[in-house]
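Novice: I need the structure of the sequence given here:
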Amino acid sequence: MIIDTHLHLIYRERLSYPWLKSVPPLDADFTYERYAREARRLGIGAVLHMEVDVAEEDIERETGFVGDLAGAAESLLVGAIASCRPEQAGFADYLERVRANGFVRGFRRVLHVVPDDVSEGSLFRENIRRLAATGLTFDLCVLPHQIEKAIALVDLAPDVPFILDHCGVPDIKGGGFGVWEGPLAEIARRPNVTVKLSGLPAYGAEDWTLEHLKPYFAHVVETFGFDRMVWGSDWPVCTLGGGLSTWMGATQALLSGVSLEDKEKVFSANARRIWRLP
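Specialist: Next up is the predicted model:
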């Protein structure tokens, strides 16, 4: 069974997504039903919903809505990574509410849409350290030039499990390997960081091929190995680079020649261990 650790759902009549207007191809409804039809055909049997940077007042409403979807018969949804604002004083109370909700498995604050110094604030860092011993993860969504900021955060919270989204967001289209490879290798030296194999098709040119992805994948494997790697679809963002089936096919091709044991780690075993999934 494949566990998708990075699904976005968009329901514009239920929640507010201020950023959608800036990305017209994604300014539409992307529903669970639409995703699940294709996902089941690909062997995806469990899914974590990833917060979609909704308006701040909708953060807890998003989690509740996705939880309701998970309660439907035969739902693939088994948990959620919730949005958060660690830079705000109310985070501690929010954390306690979330801990009472077993559906939430971790948090994410998208850092490449805010000033670089947000994660350097003392309150932000104090609140991230609160995640230690909670079993909750924190997803790092940063651009290559911000990985240094992410490393500082990781070093200040060594007991918190971090997930580096989208392989550190390399600029594949722009040939940004050289800018990305060093920072990725450095953050990979931190044992509490797991890399998420996701997002790559969206960062390539419209005519990307497997050959464009191979050097980036090879560097991720060299630096993180398969014991600290999980797979995510990044649907519907992956539709910008071909779609769910295209990304699954590319992943299977990248993993060709890899042992069955290591494939199982990437597709399911590591996710089960990190998020305590059945």
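
Novice: going forward, measure contacts between C-alpha atoms and count neighbours the same way
Specialist: Noted.

Novice: against Y216, how distant is P201?
Specialist: 11 Å (Cα to Cα, to the nearest Å).

Novice: looking at the two, which has the bigger crowd around it?
Specialist: Ranked by neighbour count (other Cα atoms under 10 Å), P201 and Y216 place P201 first, with 30 against 19.

Novice: tell me who's in contact with that one.
Specialist: Counting by Cα atoms under 8 Å, 6 or more residues apart in numbering, P201 touches 208, 238, 240-242, 247.

Novice: need the max-distance pair from these.
Specialist: The span of the contacts of P201, defined through Cα to Cα, is set by W208 and C238 at 12.7 Å.

Novice: between those two, which has more neighbouring residues?
Specialist: Neighbours were counted for W208 and for C238 using other Cα under 10 Å; C238 has more, 21 against 17.

Novice: confirm that that one sits in a strand.
Specialist: No: with DSSP: H, G, I helix; E, B strand; the rest coil as the criterion, C238 is assigned helix and is not in a strand.

Novice: show me the contacts for it.
Specialist: 199, 201-202, 244, 247.

Novice: I81 too?
Specialist: I81 neighbours (Cα under 8 Å, 6+ apart): 48-51, 104-108.

Novice: tell me which element the nearest residue to L76 once chain neighbours are set aside falls in.
Specialist: Spatial nearest neighbour of L76, excluding adjacent residues (Cα to Cα, 6 or more residues apart in numbering): A46 at 4.7 Å. Using DSSP states H and E, A46 falls within strand 44-50.

Novice: give me the contacts around that strand.
Specialist: 1-9, 39, 66, 76-82.

Novice: what comes up buried for stretch 91-100?
Specialist: Buried positions in stretch 91-100, judged by neighbour count with 16 or more other Cα atoms under 10 Å: 91-92, 95, 98.

Novice: so what's F226 closest to, chain neighbours aside?
Specialist: The nearest residue in space to F226 (Cα to Cα, 6+ apart) is D262, at 5.9 Å.

Novice: before we move on, what about Q146?
Specialist: Distances taken as Cα to Cα, 6+ apart put D116 closest to Q146, at 7.3 Å, once the chain neighbours are dropped.

Novice: so how far is A82 from that neighbour?
Specialist: Relative to A82, and taking Cα to Cα, D116 is found at 21 Å.

Novice: next up, for comparison:
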Amino acid sequence: MNTVDAHQHFWAISRGDYGWLTPALAPLYRDFGPADFAPLAQAAGVARSLVVQAAPTVDESRYLLDLARENPVVAGVVGWVPLDAAAAPALIAELAREPKFKGVRPMLQDLPEDDWIARAPLGPAIDALIEHGLAFDALVFARHLPHLLTFAQRHPDLRIVIDHGAKPPIAEGDAGWQPWAERIAELARLPQIHCKISGLATEAGPGWTDETLAPYVDHLLANFGARRLMWGSDWPVLELNGDYGGWHACATRLTAKLTDDERAAIFGGTATTFYGL
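Specialist: I've put the predicted structure just below:
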């Protein structure tokens, strides 16, 4: 199986644009680069990866593209542009000339307005993404999903992937199941919406097991199907509540009941097609 990690990060703290990354997040407060990722990926049989932005700056997108040029394992970069800025279409056109630039991700979870995605003047930027064949990663919680639905219905030709299964509040147990489950199912009815099985370990409590995560993976499978799901590690954020090999093995067990073709889609085929790797 040509396994693709559809969601991982690199960062260098000295760059200074990771506002969320503070010493309070001790396991993450250091540099993480390709040399750290390579042995983890090799041990898990991961051949290629998508590196996703972790700072809301164009400079970081250029930094990730520099790393991608030097490291064949990096098959693509999902970067950041100011989508509501007048300069956004030109920036998108410029970045799209880089063969490994595959999409953009606004950090919706960090914005003060939950409905920004539905009401901001994003039309020119979204048209540019569609024109250049780029994807849109949605970093959201359940509370953002009604607004993401409005946005997706407005732009049916935009390929959208929901990161981390929309971060279900797994640590809350049964109390966190709704409205996440209903809202994710509603979005899954739109054919251009895909979803990443990533980040679930981070949303679970300490000591999570296969049984902890199984209902969430099963719900995503039931609604999106294997061919609109893609596995990602969310490394190194994963280090807050798990490890690379453990999460990969868990995801492998949780999808063991699927056919070979379905597993191949989740662990590489969907990401390859969706991002045009």
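
Novice: do you know how far the residue nearest to F226 of structure 1 is from C141 of structure 1?
Specialist: According to Cα to Cα, D262 of structure 1 and C141 of structure 1 sit 25 Å apart.

Novice: the two: who's more crowded?
Specialist: Using other Cα under 10 Å, the more surrounded residue of D262 of structure 1 and C141 is C141, with 22 against 17.

Novice: tell me what the longest helix anywhere in structure 2 is packed against?
Specialist: When structure 2 is parsed with DSSP state H, its longest helix is helix 210-224. The contact analysis (3 or more Cα pairs under 8 Å, 6 or more residues apart in numbering; DSSP states H and E) places helix 210-224 of structure 2 against helix 180-188, strand 193-197, helix 244-254.

Novice: which residues sit against it?
Specialist: With Cα under 8 Å, 6+ apart, helix 210-224 of structure 2 has contacts from 165, 168, 170, 181, 184-185, 188-189, 194-195, 197, 200-201, 204, 229, 250, 253-254.

Novice: and the angle for it with strand 193-197?
Specialist: Helix 210-224 of structure 2 and strand 193-197 are oriented at 170 degrees to each other (axes from the mean of the first three to the mean of the last three Cα atoms, to 10 degrees).

Novice: once aligned to structure 1, how far is helix 210-224 of structure 2 on average?
Specialist: On superposition with structure 1, the mean distance recorded for helix 210-224 of structure 2 (mean Cα distance after the TM-score superposition for structure 1) is 0.6 Å.

Novice: buried residues in that helix?
Specialist: Residues of helix 210-224 of structure 2 classed as buried: 212-214, 216-217, 219-221, 223-224 (neighbour count, 16+ other Cα under 10 Å).

Novice: now the two most distant members of the residues you listed.
Specialist: So, those by Cα to Cα: farthest apart are T212 and F224, at 20.1 Å.

Novice: okay, the aligned residue in structure 2 for C141 of structure 1 and V217 of structure 2: tell me how far apart.
Specialist: Mapped onto structure 2 by TM-score structural alignment, C141 of structure 1 lines up with L139. Separation of L139 of structure 2 from V217 of structure 2 (Cα to Cα) stands at 18 Å.

Novice: next: K100 of structure 2.
Specialist: 29 Å.

Novice: got the residue ranges for the strands in structure 1?
Specialist: Using DSSP state E, the strands of structure 1 run over residues 2-7, 44-50, 77-83, 104-108, 137-140, 162-164, 193-197, 229-231.

Novice: residues contacting R85 of structure 1?
Specialist: Going by Cα under 8 Å, 6+ apart, the list of residues near R85 of structure 1 reads 91, 109.

Novice: ok, V169 of structure 1 next?
Specialist: Applying Cα under 8 Å, 6+ apart, the residues near V169 of structure 1 are 141-144, 199-200, 203.

Novice: try 7 Å
Specialist: V169 of structure 1 makes contact with 142-144, according to Cα atoms under 7 Å, 6 or more residues apart in numbering.

Novice: returning to what we had before: the residue nearest to Q146 of structure 1 matches what in structure 2?
Specialist: By TM-score structural alignment, D116 of structure 1 lines up with D114.

Novice: that match and A181 of structure 2, how far apart?
Specialist: 18 Å.

Novice: show me what Q88 of structure 1 aligns to in structure 2.
Specialist: Match for Q88 of structure 1 (TM-score structural alignment): A85.

Novice: near that match, how many other residues are there?
Specialist: 13.

Novice: likewise R276 of structure 1?
Specialist: Count around R276 of structure 1 with other Cα under 10 Å applied: 10.

Novice: what residue of structure 2 takes the place of it?
Specialist: Using TM-score structural alignment, R276 of structure 1 sits opposite G276 in structure 2.

Novice: residue contacts, the residue sitting nearest the centre point of structure 2?
Specialist: For structure 2, the residue sitting closest to the mean C-alpha position, by Cα atoms, centre = their mean, is D163 at 3.7 Å. Contact analysis of D163 of structure 2 by Cα under 7 Å, 6+ apart lists 137-139, 195-196, 198.

Novice: let me know the closest of those residues to F151 of structure 2.
Specialist: A138 (10.8 Å).

Novice: give me the number of residues near that closest one?
Specialist: Neighbour tally, A138 of structure 2, other Cα under 10 Å: 24.

Novice: ok, it - contacts?
Specialist: 105, 161-163.

Novice: and the residues you listed as a markdown table, adding distance to L122 of structure 2?
Specialist: Putting the contacts of A138 of structure 2 into a markdown table (distance: Cα to Cα, whole Å) gives the following:
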| residue | distance to L122 of structure 2 |
| --- | --- |
| R105 | 13 |
| V161 | 17 |
| I162 | 18 |
| D163 | 20 |
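
Novice: related to what we said a few turns ago, these two touch, right, the match of C141 of structure 1 and L108?
Specialist: Yes: contact status for L139 of structure 2 versus L108: in contact at 5.6 Å, counting by Cα atoms under 7 Å.

Novice: and the gap between the closest residue to A181 of structure 2 other than its chain neighbours and L148 of structure 2?
Specialist: Among residues not flanking A181 of structure 2 along the chain, H219 sits closest, at 7.4 Å (Cα to Cα, 6+ apart). Taking Cα to Cα as the measure, H219 of structure 2 falls 19 Å from L148 of structure 2.
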